[in-house]
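**Q** Sharing a model prediction with you, sequence too.
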Amino acid sequence: MKRYSNDENIYDENSFPDPFTHPEECVLSLGISHTWLCDPSRFLSIEQQINIEAELLKIRDTNFHKCSNNSVSVAIVPEIFVSKNETYENAAQQFSEKLLRKWGIGNSPCHDGILLVYIKNLGKFVIAKREGVEEKYINENEIKKHFMNIYFASGSISRALIESISFMNKKLPSKPTELTNTAKMFLILILFYIISIIILYVTTLMYRKKGKLSKYIHGNILKN
């Protein structure tokens, strides 16, 4: 049995908006097809929401693994339903994991989605992740500690989220650096230079051997 309320700000995983299908319920920006952040109670300003979106985009642009890039979303929840026989800790974790699956975050072949959830009334920061997320890259306790330290020091949910996402980004594997056209041209020139040196060296050796052979033949002719 759940502790129900008429308060519209109390959510379960079914009533909380989906940023991929109803972005207008999640963020202040208008005319977008989807978002990776859901803040239905508008705890953040539009500028803060955009800054968090930008940090999430960095993860998708700069990190990768065998199933393309990493997918991370954020939910800022005012309050959740909690069963009478359930601890707040367990309720927060269950809510986050169910929301992660409902939103379908991640690449389907790898089951690698990550959802960061801040539940305001409980003061809890939860990291829900699919089974494909590698432990060596995402240490939940380390990220939680980082978030809470920033939040207690600044009092800002936005700053704590941005710095935690940035912290995660540094831990995740990076995309191989692609060479610029200038760098590629430079490498080609170096390769041509090395090949030219080798050809010159081989030609010189052949010329010297040919010269010695000519002298030897000429000497034998004179003797005869």
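**A** Now that the structure is in, tell me what you want to look at. Numbering: from 1, shown residues only.

**Q** make it CA atoms for all contacts and neighbour counts henceforth
**A** Will do.

**Q** Report all helices and strands that the helix ranked longest in the chain contacts.
**A** Across the chain, the longest stretch assigned as helix under DSSP state H is helix 181-223. Helix 181-223 is packed against no helix or strand, with contacts defined by 3 or more CA pairs under 8 Å, 6 or more residues apart in numbering; DSSP states H and E.

**Q** Now do the helices for this protein: every range, in order, please.
**A** For the chain, the helices defined by DSSP H occupy 46-62, 88-103, 140-154, 157-171, 181-223.

**Q** next, the one to line up against it:
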Amino acid sequence: MTMKLVIVSVCALLVWGASAQQTYQLDEAFFTDVQPSADTHSQSVRFSFRPLSHADPTGVKSGGPTQKKEWSLSTYPSPFLDPTSCNRGEAAEAGETTWLCDPDGWLTDDEANDVDTRLLKFRQETQHACGSLGKTFYQLAIALMAKLPYSLAKDKKRAKHDERTELNTYANSFAEKLLVTYGIGHKQCHDGILLLYSVQDHMAVVRWREGLEPYINEAAKFTIERDIERAIHLNGDNLKDGLLEAIELIEHRLPTKHHAPGGSSHTMDILLIVLFLALVGACVAYALHQMQQALYDEGVAVYGEDHAKELATPLQAVTQQTEAIAKTLSDTLTGLIAQE
């Protein structure tokens, strides 16, 4: 009987351990494209950033500007029409299409190539239905600048949070208009996305066309931008790695050739839940079986074997039902693992 109690206790500890297991998934939000709107409001979380280092212009960056300009919608270049001004001239000369504009030269040529390569993979991996085009990809472009061309009105009474909110409102308007100017997205389904990042303002803004919804929308926008800013910040001086992670965050929100939006993390959550329930069911079934056996043994000793079977029959039915539930959960878990 002591050994039976030990086994039951071990099962209870396993159940407790499974219930105590926690998984943390950083919600990566995404964005979607809407009609241009100058009054789009959004707030970004403030971080204590370490200033990024500007790319060394000597021998590393060819053709990049030596001075950072104050850009406007009329002067900020397009990587599709003027890749040289976006510091992607060499890529264009090599016959490559660039979806990155870095007119202030924050990235080296090699770093910019890595970002463009990842943007190409983004187009190769994402997939959705687009009218007469059938299955096609989403289009994502990235625009970098040293500082947003916006001067905050000086007001000593205004909180820093309000200043950042005002700056973010302007950044959204700028990015929205830039998205339309670039013409990102297939005209049949309006599936373009633009990521604007201002290095010195430490601000990421995402704008999208209506074809991205519901995967990216205003409700998810704040989380997406927060996670992108955090990713760039956590990569310290390495802006390239931050941008690569930002692309990954966006892609995770969209349907791809291999999984549904956010499929990996949600499937893992389901697997953990089913595993926990299967473990609980198995332990409960084992405990009931032990109780049934103990009741039967005691009944045999006191009343005889025939009467002992009658005493144990109700508990046996419950045990069988519990075992059936545990088996169903186990089969479900096996099926989910096979699909993953």
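**A** Perfect, thanks for sending it. For clarity, every value in this text was computed on a predicted model and none was experimentally measured.

**Q** ok, and the closest non-adjacent residue to the residue nearest the centre of the first structure?
**A** For the first structure, the residue sitting closest to the mean C-alpha position, by CA atoms, centre = their mean, is Ile59 at 2.8 Å. Closest residue in space to Ile59 of the first structure, ignoring its immediate chain neighbours: Asn169 at 5.7 Å, by CA to CA, 6 or more residues apart in numbering.

**Q** Give the equivalent position in the second structure for the one you found.
**A** Following TM-score structural alignment, the counterpart assigned to Asn169 of the first structure within the second structure is Glu251.

**Q** Test my guess that that match contacts Gln124.
**A** No - contact criterion CA atoms under 8 Å: Glu251 of the second structure and Gln124 do not qualify, at 10.9 Å.

**Q** higher neighbour count, these two?
**A** Here Glu251 of the second structure and Gln124 are compared on neighbour count by other CA atoms under 10 Å; more neighbours surround Glu251, at 24 against 15.

**Q** coming back round to it: does the residue nearest to the centre of the first structure touch Phe167 like I think?
**A** No - using CA under 8 Å, Ile59 of the first structure is not in contact with Phe167; the gap is 10.4 Å.

**Q** Scan the second structure for its longest helix.
**A** Longest helix in the second structure, counting by DSSP H: helix 263-303.

**Q** so where in the first structure does it end up aligned?
**A** With TM-score structural alignment applied, helix 263-303 of the second structure matches no range in the first structure.

**Q** Report all helices and strands that that helix contacts.
**A** Here helix 263-303 of the second structure touches helix 2-20, helix 305-339, going by 3+ CA pairs under 8 Å, 6+ apart.

**Q** would you list those helices in CSV and tack on mean neighbour count and distance to Leu107 of the second structure?
**A** Shown next, in CSV, are these (neighbours: other CA atoms under 10 Å; distance: least, CA to CA, whole Å):
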stretch, mean neighbour count, distance to Leu107 of the second structure
helix 2-20, 14, 44
helix 305-339, 15, 40
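
**Q** What does the residue nearest to the centre of the first structure correspond to in the second structure?
**A** Structural alignment (TM-score structural alignment) places Ile59 of the first structure against Phe122 in the second structure.

**Q** Return the distance of its match relative to Glu218 of the second structure.
**A** Noted for Phe122 of the second structure: a distance of 22 Å to Glu218 of the second structure, by CA to CA, to the nearest Å.

**Q** go on, Arg123 of the second structure?
**A** Using CA to CA, Arg123 of the second structure is found at 23 Å from Glu218 of the second structure.
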